[in-house]
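K.L.:
heads up, no residue letters with this:
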């Protein structure tokens, strides 16, 4: 004879977690950010990528110190002292045809005989500097427009949405090809030409990279503005600026962090690509410039091409994988 069924057995839902277990006690009292950081630190791939990114950031920060430490610089020397008749470095001046030497650890460049390590370090600094500045500008623009469009709605939302769609229709490469020659011709003789060229590239990258974040923020705000805590803040007469900065922004931290972490590697790749095409930074060392010069020496001196290429691949891959790991760590539905 079957015994009486218990109420708990008639429910299709699995029993809730036992709060007395070790795992439940380990997360008790932790903020969502601390839980996300713990999940991120347990991801071995994320830790390796984080270490790689930190390595490149330290290189960018201390590029000048490292050049002095190795005794190298980006100054042009007399090529005939270091190159053969074909413009290829002689074996006694380092790899790949000679033994490793501390005077030129990465060898020297064909045709110009400049030090490869010095240009590699400066290229890392310039790429990260430009990509970081462009990411900051694009993030600020995207957050501002997304907040205003989602919270205010009405005409403001329609205008901002139209601007966003308009920028999405503009081809990035065509705009860069158009703007770069105009800026170069207009400010070529200026004493601040190098700074103007950097600012121009940062603005081009930023103003073609904020749209995705703006749309993401707008969608999140459209959902959040109907929540009880926002309605209560508005009923209490809290100013709009305070509602946006104190009530909405803390709840948008996760999508902003994820979007920013994925935006940075895209800008690193874009900067190198534009420099490769000759429309990026031409007045400062760049990985993209080195790639352009190295393509004609690939058969005879392939090391010249592989050095900046591996730097770009390692940095972009680490940033992308780290961005994916951050997104998974901040997603409460992920079980990692």
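P.N.:
Thanks, I have it. The structure presented is a predicted model; accordingly, all values stated were derived computationally and were not measured.
K.L.:
for the rest of this, base every contact and every neighbour count on C-alpha atoms.
P.N.:
Noted.
K.L.:
and the closest residue to residue 108 other than its chain neighbours, how many neighbours does it have?
P.N.:
In this structure, residue 108 finds its nearest non-sequential neighbour in residue 115, 4.5 Å apart by Cα to Cα, 6 or more residues apart in numbering. With neighbours defined by other Cα atoms under 10 Å, the count for residue 115 comes to 22.
K.L.:
cool, and residue 85?
P.N.:
Residues near residue 85, counting by other Cα under 10 Å: 9.
K.L.:
surely residue 265 meets residue 322?
P.N.:
No - using Cα atoms under 8 Å, residue 265 is not in contact with residue 322, being 10.1 Å away.
K.L.:
from the contact counts, what lies against the top helix by length along the chain?
P.N.:
Longest helix of the chain, by residue count under DSSP state H: helix 116-152. Secondary-structure packing of helix 116-152 (3 or more Cα pairs under 8 Å, 6 or more residues apart in numbering; DSSP states H and E): helix 44-61, helix 63-70, helix 154-169, helix 193-206, helix 211-224, helix 253-276, helix 287-294, helix 303-330.
K.L.:
try this one next to it:
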């Protein structure tokens, strides 16, 4: 009979507890709700794909200048006759009457000869920058007012709710259309100032009419949290109100805030493009909405001119919406997704 080799020191099995000794249970590592939500998102293929699309558009917006140089295109003004056939109004090369032009992969704008790829890249930067700044400002205002209204209650709550209802009753488009001619009349004489004014006015319009839903969501959550034991204990200990709001209550509102932001950002992207389409957008810089406004009249002849910004907006908005839904499901402890 062959004798089995003895295990080496590195292969020695773990010692079993001696007879009569109680077995020590293994330590169980806990996971925070955010870690559980993150693990759920990692296993969701839809969330991964949508996150990749959003990151791609973010990189396009950040490195629009670098990408333009890489493709050899720019937004610099050129003589229209260098790129446009004066008889037809369309490009001398490229669509719609010619084949693919490697010098201008997306073609050129009819009438002006502007490179459409450069306008598309910088338009992504404009749309994402405006939407991001607007969602940040509206979120801050909505969270602060919702915290104060829900925690203070009484007359303070009624006043804030009254102001919220007033803003909800104001038609968004009518207010935006009323602001545009005022700005044009006051600052149109100075193009450099007018460009900055229109840029920040769009952010202001979207922010002013975007905080109400956030305020209501936060107020409802705070009405429940202010009766919890840890808040009552902080009151008894004499913790200042601002510390209770921002140190005790606000950390428990991360989930609804993240969900509201993820669902509000695509709405603001579409809203910015819609305002630009109506002529209330930014001045002096490319925008997807402005491109759509200019391309509508050429749809029958040059459909690609219109589809380029529309496809960009559609992909970004759909990806943001699906990502927001995935984040909401991941943060919901009752979901089985």
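P.N.:
Yep, it's here. Given the structure is predicted, the values throughout are model-derived calculations rather than measurements.
K.L.:
quick revisit: now the residue nearest to residue 108 of structure 1: how far from residue 216 of structure 1?
P.N.:
Using Cα to Cα, to the nearest Å, residue 115 of structure 1 is found at 45 Å from residue 216 of structure 1.
K.L.:
related to what we said a few turns ago, the residue nearest to residue 108 of structure 1 contacts residue 103, doesn't it?
P.N.:
No - taking contacts as Cα under 8 Å, residue 115 of structure 1 lies outside contact range of residue 103: 9.1 Å.
K.L.:
identify the contacts common to these two.
P.N.:
The contact sets of residue 115 of structure 1 and residue 103 overlap at residue 72 (Cα atoms under 8 Å, 6 or more residues apart in numbering).
K.L.:
residue 90 of structure 1: which of the helices and strands packed on helix 116-152 of structure 1 is closest?
P.N.:
Nearest of those to residue 90 of structure 1, taken as Cα to Cα: helix 303-330 at 13.8 Å.
K.L.:
centroid residue for structure 1?
P.N.:
residue 264 (1.2 Å; Cα atoms, centre = their mean).
K.L.:
what's near enough to touch whatever residue of structure 2 lines up with it?
P.N.:
Taking TM-score structural alignment as the criterion, the aligned counterpart of residue 264 of structure 1 in structure 2 is residue 265. By Cα under 8 Å, 6+ apart, the residues touching residue 265 of structure 2 are 131, 132, 135, 320.
K.L.:
give the burial count for the closest residue to residue 229 of structure 1 other than its chain neighbours, as a bare number.
P.N.:
Closest residue to residue 229 of structure 1 apart from its sequence neighbours, by Cα to Cα, 6+ apart: residue 247 at 8.0 Å. Neighbour count for residue 247 of structure 1, taken as other Cα under 10 Å: 16.
K.L.:
just residue 287 of structure 1 next, same as before
P.N.:
27.
K.L.:
that one against residue 272, yeah?
P.N.:
Yes - counting by Cα under 8 Å, residue 272 is a contact partner of residue 287 of structure 1 at 6.1 Å.
K.L.:
what do these two both touch?
P.N.:
Shared contacts of residue 287 of structure 1 and residue 272, defined by Cα under 8 Å, 6+ apart, are found at 127, 312.
K.L.:
now the match of residue 264 of structure 1: how far from residue 28 of structure 2?
P.N.:
Distance from residue 265 of structure 2 to residue 28 of structure 2, by Cα to Cα: 39 Å.
K.L.:
touching, residue 202 of structure 1 and residue 133? I think so.
P.N.:
Yes - look at residue 202 of structure 1 against residue 133 with Cα under 8 Å: they come within range, at 6.5 Å.
K.L.:
those two: which has the busier surroundings?
P.N.:
Taking neighbours as other Cα under 10 Å, residue 202 of structure 1 and residue 133 compare with residue 202 leading, 24 against 20.
K.L.:
contacting residues around that one?
P.N.:
130, 131, 133, 134.
K.L.:
this completes my enquiry, with thanks.
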